[in-house]
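*Asks:* Here is my input; please provide its structure:
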Amino acid sequence: MSLARNALLALALAGATMPFSQPALAGSPAPAAAPAANAPRLVIAIAVDQFSADLFAQYRAQFTGGLARLASGAVFPAGFQSHAATETCPGHSTILTGMRPAHTGIIANTWIDQSVARAKKTVYCAEDETRAAPVAGDYVASVGHLLVPTLGERIKAAWPTSRNIAVSGKDRATLMMGGHRIDQAYWWKGKGFTTLEGASLGKTAIEENEAVDKVIAAGAPAYDLPGYCAPRERAVTAGTVTVGTGRFALSPGDANGFRVSPRLDRAVLDLATKLVDEQKLGQGKTPDMLAISLSANDFIGHGYGTEGSEMCIQVHQLDSALGEFFAALDRRGVDYAVVLTADHGGFDMPERLNQQALPQAARADKALLADALSERIAPALGLEAKGLFLSDGPAGDFWVRKGLPAAQKTAAVAAAKADLLARSQVAAVFTAEELAATPMPKGSPDTWSLIERARASFYAPRSGDFVVLLKRAVVALPVPGPGYVATHGSPWDYDRRVPMLFWRKGMTGFEQPSPVETVDIAPTLAALVGLKLPANTFDGRCLDLDAGPDTTCGVEP
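*Replies:* Down below sits the predicted model:
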């Protein structure tokens, strides 16, 4: 890692405990530096949670709204969240930092830190675990675990008059895209939008919550099923849950039903539009940053899977809602550039996949869980079984109980690795030592080996003692239940591949099918606004969005 990046990491960490503070960022341009003459006045980054490249391709011919507009711009259908930990927090941390999880420090949605001074040792990526929440069982939302600055922060460091705004259906999405130096941060919680502790809801957020309250109180009818969705409407049972025919009728008072429906995305986009007006985004002399993450896709993917009527309705409504959002910006005369991508892909539930030409799709065996592994390994090593291994599922990072002598820990890791590799659902097990010794991967992300994908997610101070990767089509969800029948998080391309779509009024569109990475987004947008940064600031590279001989990257690519 370069000295410049080390300095950035240190300074980002120094400001991490003050979410709305504005510490200086080493390596950023001086405030006097001017934006590019043709820079857009508003940069919009949209992440659609769990919007895989497969979903984009599957429904692309049906787009008539906002997604159709974006598909007329610069289209990269094979974008990659190139790391193995394809979860919400790591994925969002790459989009506007330009850095992989190994450098953002966001290795997963949660990790285990056995040193924290509380009974619960699981740490959430967007919490301050050193502080007690005002409400028992809650947490204090924080961006403190993010080790690096976002593009919005860098823009504010260069041009202090610029605004950095973020809004989402999830706190981790807002904070990972907005960063430490943020002017307004909102996300959905419970029955409406909230913000960071110590900050007040703005007038527009209060107005949006009032509008949402009325919808929830009154309820709403089911969505119509588009004709092209009809073949998707078929009941499939997973455990005690039957899905595949839902249309999102909203019962009066059902706030959770509002959240797990296309209505949530519309509320987020409505709030974003109001914030454009409130904050006068795109009306100043320096570029503003607006980060939007749309979470309904993920809630619906988990709750209903990706191939039923529910997801088909969701994608149809997403296309429509984005079209209305862009039309609202057009009416305001805002000069904006937009990129849309995803934090990760997704995989359908095995019960439906088994019926659709993928009989090898299966749920992970409970024998892969940490408690079961502990029970098998501990007796042979003469150790207490309880808590020998810790994890939050059958795949991903595993930790060995703190306090074991080095020799016993080494033996436990070796025994666990041998045991797991002997099981038919496990593709690979890599120890922390093996990952630390692996160089950061280079080249096209579609060619990376499994250990290289895992390396891109590995950050030694937080990662486990070993990581478990399941075989393709093995879903890391042993038991389905209400709200959770399908998932993501694997190292396979159905979870890694996402679309990357850039659009600006008047640009000449083109399609580049070769693989790119989401870490390429930040340097691409930085170049678009004329933000000059030191070499090696990003893990990604600038993508030239000019379809002709000129370049938007400042230098010949």
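*Asks:* only C-alpha atoms for contact and neighbour calcs from this point on.
*Replies:* Fine.
*Asks:* Now for Gln50: which residues touch it?
*Replies:* Listed by CA atoms under 8 Å, 6 or more residues apart in numbering, the contact set of Gln50 reads Asn297, Asp298, Gly301, Ala342, Asp343, His344, Gly345, Gly346.
*Asks:* one more, for comparison:
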Amino acid sequence: MKRRVMTWMMAGLALLSITGAAHADAKPKLVILISIDQFSADLFNAYRGQYRAGLKELSSGIVYPSAYHEHGVTETCAGHAVIATGNHPNRTGIIANEWFDGTLGKDRYCTDDAVHVAATAKRVLGVGPGLLEVSTIGDWLKSASPASRVFSVAGKDRSAIMMGGHKPDGAFWFDGKQGFDTWGVTVDDARTRLTPLAPFNAKLASRIAQHAPIWTYFDKTCKTREAQIPLAGGKTFNSHLPPDLPPPLPGQAATTNPILPPWFYDTVTLEAAVSLIASEKLGHGQATDILAIGLSGTDMVGHVYGSQGPEMCDQIARLDDELGRFLKHIKALGVPVLIAVTADHGGSDIPERLNMRGYPRAERIEPLALLAQLNAGVRAGVGIDWDPLRSALFDPTRLTIVDRDGKVLGDAALRHRIADETAARARTLPGVAGAWTADVLQAHPVDPRLLPDQLSLGDRMALSFYPARTADVSLLFDPMVTAAPLFPGRLLMGHSGASDLNRRVPMLFWWPGVASQERAVPVAVTDLAPTLAAYIGVQPDGTIDGRCLNIGETEDICARK
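*Replies:* Just a heads-up that it's a prediction; the model follows:
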């Protein structure tokens, strides 16, 4: 009798194993792509032992702890375009959050495409995906399977729009005030596209108006990280919760109104995602659906407070908890689901706190002072009597050469002389890791056989080059150097650089019943889109830079046709 029971048990276990493996390799009905803005590999690993909910479960699947953004200008818009397309910025055309448009004679934001418009926001140049030069995984799916639905929802427009692609059924972003917005061909079209979130928006607006959230400790252990950090000019950054209200900008009156905390952006984004799943019945149709989610809170914390204080500690604890609730909802759907998690870029801590902890090479460069220094040197070196270098406000890493009137310099020979002089002078400055002219980057070959962690600084910057958008001169700073002004409560830290602190992020794949695997070999973030494409059985549209990673349990999913 015991032998017969044992036989039945063994047969049952074998059947369970076969069924589980087949389910894991089956095409999912719902693919969820989550990007956690500024979630560096260092941040992911630093808190990994403290995860209790969503991040703990998502980390129990297939984990690539070292996925690299291979390009050099690591910014939100560029990173989300890489995630969704499998291509570097030198193909996507999305080289940064903004760049100088010589035709317009001013900076151009990455979603100001002059083609589409928002449902509620008023933007002179409109808003939409028109500047994205390639297609996304959502576009590939819509072309192969018209019945499939593709949605994106995020705390930022650039995150939602880049991950949503050119053909989404809806791309929604939180406006930071009262609700979610979207884009369309016309205002009426955009308002129609906003319909799925209209009921959610109404409740959200009322909720914010009646009881704006206050940032107190969710995880009281984070209080041990509180500190008073001396800043230049006699300023002090009081790192604690609730945070101090930011001082008024020049010409503005002081405010006593509470500011929506960064974690609230993640809360409402995940709630909006749940609302979309329910109203659109995602995952319950005959075809596979995609939902991309951009969580922006971590990036907001990093920029304003740095990555090592009580603010980030509490943000990660809240994020873990919110993702736990989200996963419970996903499991309750009862449909085959695949979740992929990564980040658009990494980041580091503020240099003042790094100095307090014994990092002597951590320093802050005042961007306007650096620009003035370079302009003075170039004027003397080239023999001109105007400041020829222009940068976006507080961003001296991308320098455009202009004439006396502030327009792009038309004299090609002089422009080349100024670019060469600028790059040569910049390389001699403390804290500058490298400087390249546009001509050098355009001619720089990148060996595709190199692993992501083997690329030189020049390789990385070349992958961020796109004609007519990349500046005349591009600069990189040392890993622990930040060129950001001191605005406590508003801005203390940037992350646009090619160091591993900024480009190394986690990449996770999870589904119910997945067998846990830690894969330490470095991979590229460009590999994410072709991997998901193979998993759902669609082909990328044209050449892409990434390659498929086999995450199947019983078959090589990369071999699927």
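*Asks:* what TM-score do we get after superposing?
*Replies:* TM-score of the superposed chains, computed with TM-score structural alignment, normalised by the length of the first structure, equals 0.86; 514 aligned residues with a CA RMSD of 2.6 Å.
*Asks:* picking up where we left off before, quick one: which of the contacts of Gln50 of the first structure has the most company?
*Replies:* The residue in the contacts of Gln50 of the first structure with the most neighbours, by other CA atoms under 10 Å, is His344 (36 neighbours).
*Asks:* so it sits in a helix?
*Replies:* No. Counting by DSSP: H, G, I helix; E, B strand; the rest coil, one finds His344 of the first structure to be coil, located in no helix.
*Asks:* roughly how far apart are it and Ile451 of the first structure?
*Replies:* 19 Å (CA to CA, to the nearest Å).
*Asks:* Over to Ser391 of the first structure?
*Replies:* In terms of CA to CA, Ser391 of the first structure sits 19 Å off from Ile451 of the first structure.
*Asks:* cool, Pro262 of the first structure as well?
*Replies:* The spacing between Pro262 of the first structure and Ile451 of the first structure, counted by CA to CA, is 37 Å.
*Asks:* more neighbours, these two?
*Replies:* Pro262 (27 against 22).
*Asks:* tell me the contacts of that one?
*Replies:* Ala296, Asn297, Gln314, Gln317, Leu318.
*Asks:* Tell me which entries of these lie within helices.
*Replies:* Mapping the contacts of Pro262 of the first structure onto helices (DSSP state H) picks out Ala296, Asn297, Gln314, Gln317, Leu318.
*Asks:* if we can go back for a sec, out of the contacts of Pro262 of the first structure, who's the most crowded?
*Replies:* Busiest of these [other CA under 10 Å] is Ala296, holding 28 neighbours.
*Asks:* Gly303 of the first structure should be in a strand, yeah?
*Replies:* No. Counting by three-state DSSP, Gly303 of the first structure is not part of a strand but helix.
*Asks:* I figured it hits Pro482, correct?
*Replies:* Yes. Counting by CA atoms under 8 Å, Gly303 of the first structure touches Pro482, with 6.7 Å between them.
*Asks:* When those two are compared, which one has more neighbours?
*Replies:* Gly303 (23 against 14).
*Asks:* What lines up with Pro199 of the second structure in the first structure?
*Replies:* Under the alignment (TM-score structural alignment), Pro199 of the second structure pairs with Glu207 of the first structure.
*Asks:* ah, wrong one, I meant Leu501 of the second structure
*Replies:* Checking TM-score structural alignment: Leu501 of the second structure goes with Tyr494.
*Asks:* list the contacts for its match?
*Replies:* So Tyr494 of the first structure contacts Ser52, Ala53, Asp54, Gly345, Gly346, Phe347 (CA under 8 Å, 6+ apart).
*Asks:* Tell me where the stretch 451-561 of the second structure has helices.
*Replies:* Applying DSSP state H, counting those that start in this stretch to the stretch 451-561 of the second structure gives helices spanning 457-462, 500-503, 528-536.
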